[in-house]
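Enquirer: kindly generate the corresponding structure for this input.
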Amino acid sequence: MMSPRTFGAGGVSAINVGRRTLLKGMLGAGALAGLSACGGGDGGGGGGEVTLGSNWSDEVPKKAIADMVKGFSGGGVKVNTIDHNSFQENINNYLQGGPDDVFGWFAGYRMQFFAEQGLIGDISDVWSDIGGGFSDAMKQQSTGADGKQYFVPLYYYPWAIFYRKSLWQEKGYTPPTTMDDLVALSTKMKTDGLNPIAFGDSDGWPAMGTFDYLNLRINGYDFHKELMAGEKPWNSNEVKAVFDAWREILPFHQPDALGRTWQEAAQSLLNKESGMYTIGMFAGQQFPEGPDRDDLDFFTFPEIDPAIGADVVEAPIDGFMMAARPRNEDGAKELLSYLGTAKAEDAYLKSDPNNIGAHDDADKTGYNALQQKGEQLVSGAKSISQFLDRDTRPDFASTVMIPSLQEFIRNPNDVDGLTKSIEDQKKSIFGG
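Expert: Purely as a prediction, here's the structure:
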């Protein structure tokens, strides 16, 4: 989850990408077409160079990918980097147009959806080599509905509410444990001249994290999974309660969110203009290494209903998949076998210490305080969700939920109309 930047290495042109415009869509599709030309093919064994499609486009993770690939002792690897959001929004065209041999993607439903359509390759034989290094939960998140493996995990990162310890110490703030406490704290922050909650949703997906946590705290994990699977109505009282709760705290969010990227919102936290921020642990990428990054801390999203509690954590898993018909299948599987090692994860996390290694043997001795706390949060969770746009169909997430949540941010006063619209569109996509 990174912001729009420019297209990266591998012969792809450097083109600035605007947000959610016709021009952007054209550029995104064109760039992916160019990227696809470097990979994909006849599905033969191949040989030589392997192409790796990377959506790690921000400076820190882009360097981490490059450092990790340097440790691969097989053939050459050509990394083709493209802006994260363009990659995500044009993934269907990318997969159908001849993708790279290996490419970055997400675990869980987002992987399973493409596996069922035959758009990604079975790597169960790779898992026979690397499987001993991953927990059963990681293997489950890498497995399709047919019982085969299609994904190699790299890292995960919890979503929580982040803040600067020094600012809170100066102001005498303490982490809230209930929604009432959060409202009281936000009110105090406003009187202190702060934006209580940093917020940037020009990219469309950040608001999903707030929706998910409100839904998980109000309706619970099982309801979340059923809602994402299209099995629960979006115009139900349960969903309306989520939007009603969000409407109550929306005035505490940084204004004009639709014109702000997540990075800009994180920078307002860095600059002590905002008091806290609901975001993933990757927010640390915006904090310079040293005292500023060491000053970053978080608390879990507070409890709303005591009967449900606050022991469900959003912790998306990022990693790699293989094209259904890679040009260099042998090389692709060799690369994936390397990417599924603790050595590869350690190399990545050394350059981007804002995530937690998925491999059981990842070197945790060098973890900073934030990584250690994040690992403890996830390991102690009763249930773990991926993220709205990873727990549901990708077409529903991109064409329905992104514009719907942005419409709610613009006009939070028509919850009935909004939820009816979402439900109507859901039925046309999921059927029934």
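Enquirer: when you work out contacts or count neighbours from here on, use the C-alpha atoms and nothing else.
Expert: OK.
Enquirer: from residue 84, how far off is residue 17?
Expert: 11 Å (Cα to Cα, to the nearest Å).
Enquirer: which ones are touching residue 148?
Expert: Shown here is residue 148, whose contacts under the criterion Cα atoms under 8 Å, 6 or more residues apart in numbering are 122, 123, 124.
Enquirer: hmm, residue 146 and the first one touching each other?
Expert: This points to residue 122. No: taking Cα atoms under 8 Å as the definition, residue 122 is not a contact partner of residue 146, at 10.2 Å.
Enquirer: between the two, which is the more surrounded one?
Expert: For residue 122 and residue 146, the more surrounded residue by other Cα atoms under 10 Å is residue 122, and the numbers stand at 20 against 9.
Enquirer: find the nearest non-adjacent residue to the more buried one, please.
Expert: Residue nearest to residue 122 in three dimensions, not counting chain neighbours: residue 150, with 5.2 Å by Cα to Cα, 6 or more residues apart in numbering.
Enquirer: residues contacting that neighbour?
Expert: Taking Cα under 8 Å, 6+ apart as the contact definition, residue 150 lies against 111, 115, 120, 121, 122, 123, 124, 142, 143, 144, 321, 322.
Enquirer: distance check, it against residue 248.
Expert: Taken as Cα to Cα, the spacing of residue 150 relative to residue 248 amounts to 41 Å.
Enquirer: residue boundaries of the strands in the stretch 301-432 of the chain?
Expert: Taking DSSP state E, counting those that start in this stretch as the criterion, the stretch 301-432 of the chain contains strands spanning 312-314, 317-322, 356-357, 383-385.
Enquirer: any idea which of the contacts of residue 150 is closest to residue 39?
Expert: Distance to residue 39 across the contacts of residue 150 (Cα to Cα) is lowest for residue 322, with 10.7 Å.
Enquirer: structure for this one too, so we can compare:
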Amino acid sequence: MTLQSRTPSPFRAPSRRNVVRGALGVGAAALAAPVLTACGGGPAADPKTVTFGSNGADATPKKAYAGVTGAFTKDSGLKVKTNTVDHDTFQKSISNYLQGTPDDVFTWFAGYRMQFFAKKGLAHPVDDVWDKIGSGFSDAAKQLSKGQDGKYYFVPLYNYPWAVFYRKSVFQERGYQPPATWSAFTALAKQMKKDGLSPIASGYGGGDSWSILGAFDYLNLRANGYDFHMSLMRGEVSWTDKRTSRTLDLWREIAPYYQEGAGGRSWQDAAQSLLDKKSGMAVIGLFLGQQVTDESLRDDIDFFPFPTIDPSFGQDTVEAPTDGFMLSRKPKNLDGSNKLLEFLGSAKAENLYMGVDPSNVAVNSGADTSKYNALQKKSAELISSAKHITQFADRDSDPGFISTVVLPGLTQWLGHPDDGSALLKKIESQRSRFFTA
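Expert: This is a model prediction of the structure:
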């Protein structure tokens, strides 16, 4: 397994599906009384203890976090009191949790998701931590860890890229070459269809509608660039902008090459069709590898970056959802919390975590990659070479807007793609409900 599992476990599957479902917009504070509560004490909390709120309830991440916090205790002499809650509950309760008496340090997501709580004053800046760990991270990782005020609020642990995956043997047998440009990509899809393959594996049925966002993001990023894409995600520009129309025009070009019946298929079934050589390509995350149990088959999987559309933007942006840690607004043990975050941001901590849970890619440039499989190594190279890193639409935008407006519209449109003007007008009519100046 190479990345976050999409099976129905309390930690892994919700990392995508429940990010969409757990709408944490302005209305999130209206959630019912949270199950997630702090495990720390009151004002007289033990100065030798740091409390840690974790969403890693599944056996593997729970064991990995225990190993990391245990090593920190051994190095620092500080005890870490961990409050573990299942991933879904953690996300649905976090707004109330942070407004109550949260743990000192807690697990969360980079980018917009972090910035939302930082802007609300529900997180403490960690610039002092970054003064010590900054040399271990790329500029793109630093960018993802800053709030809108320019201060740091996040310490990354791992990420994983989205790309276009394929089987090496299929390409070799049929003489296909990984395309670098849009024209080559569409030509390859056309040839695959002629050869009797489903060119692009796809499954967005039921709770898997989130999976189409990878294609939308990359089309928009490659055609219009990082700045426009992020402005669109943050509600700063109109969805009826001609650049968004251009994104749908491009999507309509490849829609005929999508696997038939995608709206009634899970992403796992779509991924399996790629592994079974019934489909030629899949726009998906590295978690595709969870479908593989035979290591010889894993060795036959490869990927290429989503192709260039506008040469001025090239392939400078990579979708790589990033998970890590934040500091609550009033930590009971600020000094100890900063020390824990410094450790969590170290190559040593990432090595310890990946040693237990090798389903992700370490973010710290000093992490040991010698035990990575080929896909992990290539993933790390792809991410480290990126000028910009995006988090996926449901993490870079208001999740309520994505889950209740954008996703239903895009999935319906993808079933019968037209010029998209009606869809974009409908999405635009709802933008002001979620974003204010």
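Enquirer: post the TM-score for the overlay when you can.
Expert: Superposed pair, TM-score by TM-score structural alignment, normalised by the length of structure 1: 0.82. Supporting alignment: 419 aligned residues with a Cα RMSD of 3.7 Å.
Enquirer: which one of the contacts of residue 150 of structure 1 sits closest to residue 208 of structure 1?
Expert: Relative to residue 208 of structure 1, and with distances defined as Cα to Cα, the nearest of the contacts of residue 150 of structure 1 is residue 111, at 18.7 Å.
Enquirer: trace the closest one over to structure 2, please.
Expert: Taking TM-score structural alignment for the superposition, residue 111 of structure 1 sits opposite residue 114 in structure 2.
Enquirer: how about the most centrally placed residue in structure 1: what's its closest non-neighbour residue?
Expert: With distances taken as Cα atoms, centre = their mean, residue 1 lies nearest the centre of structure 1, 4.8 Å away. Distances taken as Cα to Cα, 6+ apart place residue 84 nearest to residue 1 of structure 1, at 6.5 Å, with adjacent residues excluded.
Enquirer: identify the residues contacting that neighbour.
Expert: By Cα under 8 Å, 6+ apart, the neighbours of residue 84 of structure 1 are 1, 2, 3, 4, 55, 56, 57.
Enquirer: next one: residue 161 of structure 1
Expert: By Cα under 8 Å, 6+ apart, residue 161 of structure 1 lies in contact with 276, 277, 278, 279, 298, 299, 300, 301.
Enquirer: same deal with residue 54 of structure 2?
Expert: Taking Cα under 8 Å, 6+ apart as the contact definition, residue 54 of structure 2 lies against 82, 83, 84, 85, 106, 107.
Enquirer: secondary structure, distance to residue 171 of structure 2 and neighbour count for those - can I get that in JSON lines?
Expert: Listed next are those as JSON lines, based on DSSP: H, G, I helix; E, B strand; the rest coil; distance: Cα to Cα, whole Å; neighbours: other Cα atoms under 10 Å:
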{"residue": "82", "secondary structure": "strand", "distance to residue 171 of structure 2": "48", "neighbour count": "21"}
{"residue": "83", "secondary structure": "strand", "distance to residue 171 of structure 2": "48", "neighbour count": "20"}
{"residue": "84", "secondary structure": "strand", "distance to residue 171 of structure 2": "44", "neighbour count": "20"}
{"residue": "85", "secondary structure": "coil", "distance to residue 171 of structure 2": "44", "neighbour count": "20"}
{"residue": "106", "secondary structure": "strand", "distance to residue 171 of structure 2": "44", "neighbour count": "21"}
{"residue": "107", "secondary structure": "strand", "distance to residue 171 of structure 2": "40", "neighbour count": "20"}
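Enquirer: which of those residues lies closest to residue 430 of structure 2?
Expert: For the contacts of residue 54 of structure 2, the closest approach to residue 430 of structure 2 (Cα to Cα) belongs to residue 107, at 30.9 Å.
Enquirer: check contacts around the closest one.
Expert: Residues near residue 107 of structure 2 by Cα under 8 Å, 6+ apart: 53, 54, 55, 323, 324, 325, 326.
Enquirer: how about a cut-off of 7 Å?
Expert: When the contact criterion is Cα atoms under 7 Å, 6 or more residues apart in numbering, the partners of residue 107 of structure 2 are 53, 54, 55, 324, 325, 326.
Enquirer: follow-up on the earlier one: trace the residue nearest to residue 122 of structure 1 over to structure 2, please.
Expert: Alignment note (TM-score structural alignment): residue 150 of structure 1 maps to residue 153 of structure 2.
Enquirer: one more: residue 124 of structure 1?
Expert: Correspondence of residue 124 of structure 1 to structure 2, assessed by TM-score structural alignment: residue 127.
Enquirer: OK, contacts around that match?
Expert: For residue 127 of structure 2, counting by Cα under 7 Å, 6+ apart, the contacting residues are 151, 152.
Enquirer: what of residue 17 of structure 1?
Expert: The neighbours of residue 17 of structure 1, taking Cα under 7 Å, 6+ apart as the test, are 4, 5, 6, 24.
Enquirer: cutoff 8 Å now
Expert: The contact partners of residue 17 of structure 1, taken as Cα under 8 Å, 6+ apart, are 4, 5, 6, 24, 27, 28.
Enquirer: cool, residue 64 of structure 2 as well?
Expert: Each residue near residue 64 of structure 2 by Cα under 8 Å, 6+ apart is listed here: 352, 353, 354, 355, 356, 357.
Enquirer: secondary structure element for the residue lying closest to residue 277 of structure 2 once chain neighbours are set aside?
Expert: The spatially closest residue to residue 277 of structure 2, leaving aside those adjacent along the chain, is residue 170, at 7.0 Å (Cα to Cα, 6+ apart). Remark: residue 170 of structure 2 resides in helix 168-174, with elements defined by DSSP states H and E.
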